[in-house]
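Asks: Dropping the sequence and predicted coords here.
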Amino acid sequence: MTDTAIAWDTYSRQRPERRPTNARGETTWFNWTQYADHGPGVELLDLPAGGRVLDLGCGKGGNAAHLAALGMDAVGVDISPVQLSAAEERWGDTPGLELRHADALAYLREDGADFDAVYSVYGVVWFTDPAALLPLVRARLRPGGTLAFSQRPPVEGCYGRQASYIPRGGDEDPLVVKRWDYEPDAWEELLKEHGYMDTRATVVSAPSGDRKVGALIVQARTARTTTRPPAMSGQAWRPYSSSF
């Protein structure tokens, strides 16, 4: 097992399970932020009915399961066996959901499937060199397809590759994983440099109260062509959601 997989296995054991239902009584839902029942929803992915969507770093599978429940063909990829075991236990029987144990870059290089949208919620996009990841994602997106991801906003002055620490307890040193932090306008420019269009990066404020850290949500799409797959035919690019 790689050091990265060990790190995310350790992280997974420290995280609570997703609630059985959310505040609206729903058994599946999509959450972009670190706060329950907060922020925009699946509209940011701009998916057609029955679209195909990829979750990079799906964790315990709740977001991908929600998309499958909506009738999408959802693929969740994660490097952590512990994360995927939890996802399989809770969501494994969900029609339309496929869970894959793989390194994200290897999956994107080797699988060859295309998608209407690719997304990452505090996942792979945050923890992978964008110079390696963004071209591979773009190659897997259908014309007019959406890339969307969320992560914590950067600490002022701490940009580019940073270190995240996952505690192990006792006398053991914490595990270290790399992450990539940029301000919203820097993300927009970086995506444009890699051939994406209609880039938008916005910080969603935290819920009211004493919570201070919001969530950075980034959207972009690939260029349209006259050879769009039939599943996307006639599907206009809708304006970005005004919900954040």
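Replies: Right, received. Where do you want to start? Numbers count the residues shown, from 1 in each chain.
Asks: going forward, measure contacts and count neighbours with C-alpha atoms only.
Replies: Will do.
Asks: where does the residue most central in space within the chain land in three-state SS?
Replies: In the chain, the residue lying closest to the centroid (CA atoms, centre = their mean) is Ser120, at 0.9 Å. On the three-state scheme (DSSP: H, G, I helix; E, B strand; the rest coil), Ser120 is labelled strand.
Asks: Grab the nearest non-local neighbour of it.
Replies: Counting by CA to CA, 6 or more residues apart in numbering, Ser120 lies nearest to Phe149, which is 4.6 Å off, once chain neighbours are set aside.
Asks: which parts of the helix or strand hosting Leu191 are buried?
Replies: Secondary structure from DSSP states H and E places Leu191 in helix 184-193. Within helix 184-193, the residues that qualify as buried by neighbour count (16 or more other CA atoms under 10 Å) are 184, 187-188, 190-192.
Asks: by how many degrees do the helix or strand following it and helix 184-193 diverge?
Replies: Counting by DSSP H and E, the next helix or strand C-terminal to helix 184-193 is strand 197-204. Orientation check (axes from the mean of the first three to the mean of the last three CA atoms, to 10 degrees): strand 197-204 against helix 184-193 gives 160 degrees.
Asks: So which residues make contact with strand 197-204?
Replies: 39, 153, 184-185, 187-188, 191-192, 214-223, 244 (CA atoms under 8 Å, 6 or more residues apart in numbering).
Asks: can you check stretch 157-167 too?
Replies: 7, 10-11, 129, 173-183.
Asks: which one of the residues you listed sits closest to Thr21?
Replies: Closest approach to Thr21 among the contacts of stretch 157-167 (CA to CA): Tyr11, at 23.0 Å.
Asks: would Arg179 count as being in a strand?
Replies: Yes: counting by three-state DSSP, Arg179 is located in a strand.
Asks: rewinding a little: most neighbours, which of the contacts of stretch 157-167?
Replies: Asp181 (23 neighbours; other CA atoms under 10 Å).
Asks: take a look at this one as well, against the first:
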Amino acid sequence: MSAVEVWERYASNSRPRRAVNAAGASTWLNWTQYPDHGPDESVLGDLAGRRVLELGSGSGANLAHLATLGVNCKGVDLAPSRTSTAVAEWGHLPGLEFITTDAVTFLAEDNEAFDVVYSIFGAIWFTDPPILLTAIRAKLRTGGVLAFSHLPATEVGVVAGPAVSNWNYPAEKWENMLAYTGFTAIATVIAGPADGEVGTLLVRATAV
């Protein structure tokens, strides 16, 4: 089974995001796997006039929220059905574009520079980090922000599959890899909303 087929199967089991969150908002950005938990888009810094790229944009809800704030947004996802869903739901918003492609391929071929790149349980978790981080740094303006989240580290660190592997490294390893590829970074674990619930690793890096 190819990586595209894997993500298409995953997409077929995905549930639509709620129409409104606990605060009554119809769009929002959420870094963790729990509803109404964790920080918001402030992790990305000042977004006014910025060009933002999401790697692994899925159904587009997080990126759409940024577009409602007037940000120029582009989202990349490998699963065609996810892009179709995102366009159908959010394609009416100005300054928002969704593309079906692999993250590394997009970064190699696109001509834009970005001010912010982020990934929420997305491509950074599922792509060989030295390759992807180097490609991101080449497209991110100096002083730009890279932020991503995924589950905290396992003892193994890399979980390999026939078509898809994931890299859920500990905070210190991410910080070291980011330093090597042209960033300064701070990685933290956001505790789950209740005792015994797994947390979320959140990394925020600045291109130097």
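Replies: Perfect, thanks for sending it. Bear in mind the structure is a predicted one, so any value in this text is a computation, not a measurement.
Asks: Next, the TM-score between them, please.
Replies: The TM-score (TM-score structural alignment, normalised by the length of the second structure) is 0.96; 208 aligned residues with a CA RMSD of 1.4 Å.
Asks: Strands of the first structure, start to end?
Replies: Listed in chain order, the strands of the first structure (DSSP state E) span 52-56, 73-78, 97-101, 115-121, 141-151, 160-166, 175-181, 197-204, 215-221.
Asks: and those strands as CSV, adding distance to Glu89 of the first structure?
Replies: Listed next are the strands of the first structure as CSV, based on distance: least, CA to CA, whole Å:
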stretch, distance to Glu89 of the first structure
strand 52-56, 18
strand 73-78, 14
strand 97-101, 11
strand 115-121, 21
strand 141-151, 25
strand 160-166, 24
strand 175-181, 26
strand 197-204, 32
strand 215-221, 29
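Asks: Out of these, which gets nearest to Pro135 of the first structure?
Replies: Nearest of the strands of the first structure (CA to CA): strand 141-151, 10.1 Å.
Asks: quick one on the thing from earlier: now do the helix holding Leu191 of the first structure: which range of the second structure does it align onto?
Replies: Under TM-score structural alignment, helix 184-193 of the first structure corresponds to residues 171-180 of the second structure.
Asks: compared with the first structure, how much does that stretch deviate?
Replies: In this overlay with the first structure, the average offset of stretch 171-180 of the second structure from its partner residues is 0.7 Å by mean CA distance after the TM-score superposition for the first structure.
Asks: returning to what we had before: in contact with the residue nearest to the centre of the first structure, which residues?
Replies: Shown in contact with Ser120 of the first structure (CA under 8 Å, 6+ apart): 55-58, 148-150.
Asks: for those, which one is nearest Glu43 of the first structure?
Replies: Taking CA to CA as the measure, Glu43 of the first structure lies nearest Ala148 of these, at 10.7 Å.
Asks: show me the contacts for that closest one.
Replies: 44-45, 117-120, 217-220.
Asks: now for it: what does it line up with in the second structure?
Replies: Matched to the second structure by TM-score structural alignment, Ala148 of the first structure sits across from Ala147.
Asks: Same question for Gly123 of the first structure.
Replies: Under the alignment (TM-score structural alignment), Gly123 of the first structure pairs with Gly122 of the second structure.
Asks: List the contacts of that match.
Replies: Contacts of Gly122 of the second structure (CA under 8 Å, 6+ apart): 55-57, 150.
Asks: Need the max-distance pair from those residues.
Replies: Farthest pair in these, by CA to CA: Ser57 and His150, 14.1 Å.
Asks: who's more crowded, those two?
Replies: Taking other CA under 10 Å, Ser57 of the second structure and His150 do not tie; Ser57 has more neighbours (29 against 24).
Asks: separation between the more buried one and Arg9 of the second structure?
Replies: Applying CA to CA, to the nearest Å, the value for Ser57 of the second structure to Arg9 of the second structure is 16 Å.
Asks: how many neighbours does Ser42 of the second structure have?
Replies: There are 9 residues near Ser42 of the second structure, going by other CA under 10 Å.
Asks: Check Phe114 of the second structure too.
Replies: Neighbour number of Phe114 of the second structure under other CA under 10 Å is 23.
Asks: swap in Ser14 of the second structure?
Replies: 12.
Asks: go on, the one 4 residues further on?
Replies: Residue neighbour count, defined by other CA under 10 Å, stands at 10 for Arg18 of the second structure.
Asks: how near is the residue nearest to Trp187 of the first structure when sequence neighbours are not counted to Asp185 of the first structure?
Replies: Counting by CA to CA, 6+ apart, Ala201 is the residue found nearest to Trp187 of the first structure once chain neighbours are left out, at 6.9 Å. With the distance defined as CA to CA, Ala201 of the first structure ends up 7 Å from Asp185 of the first structure.
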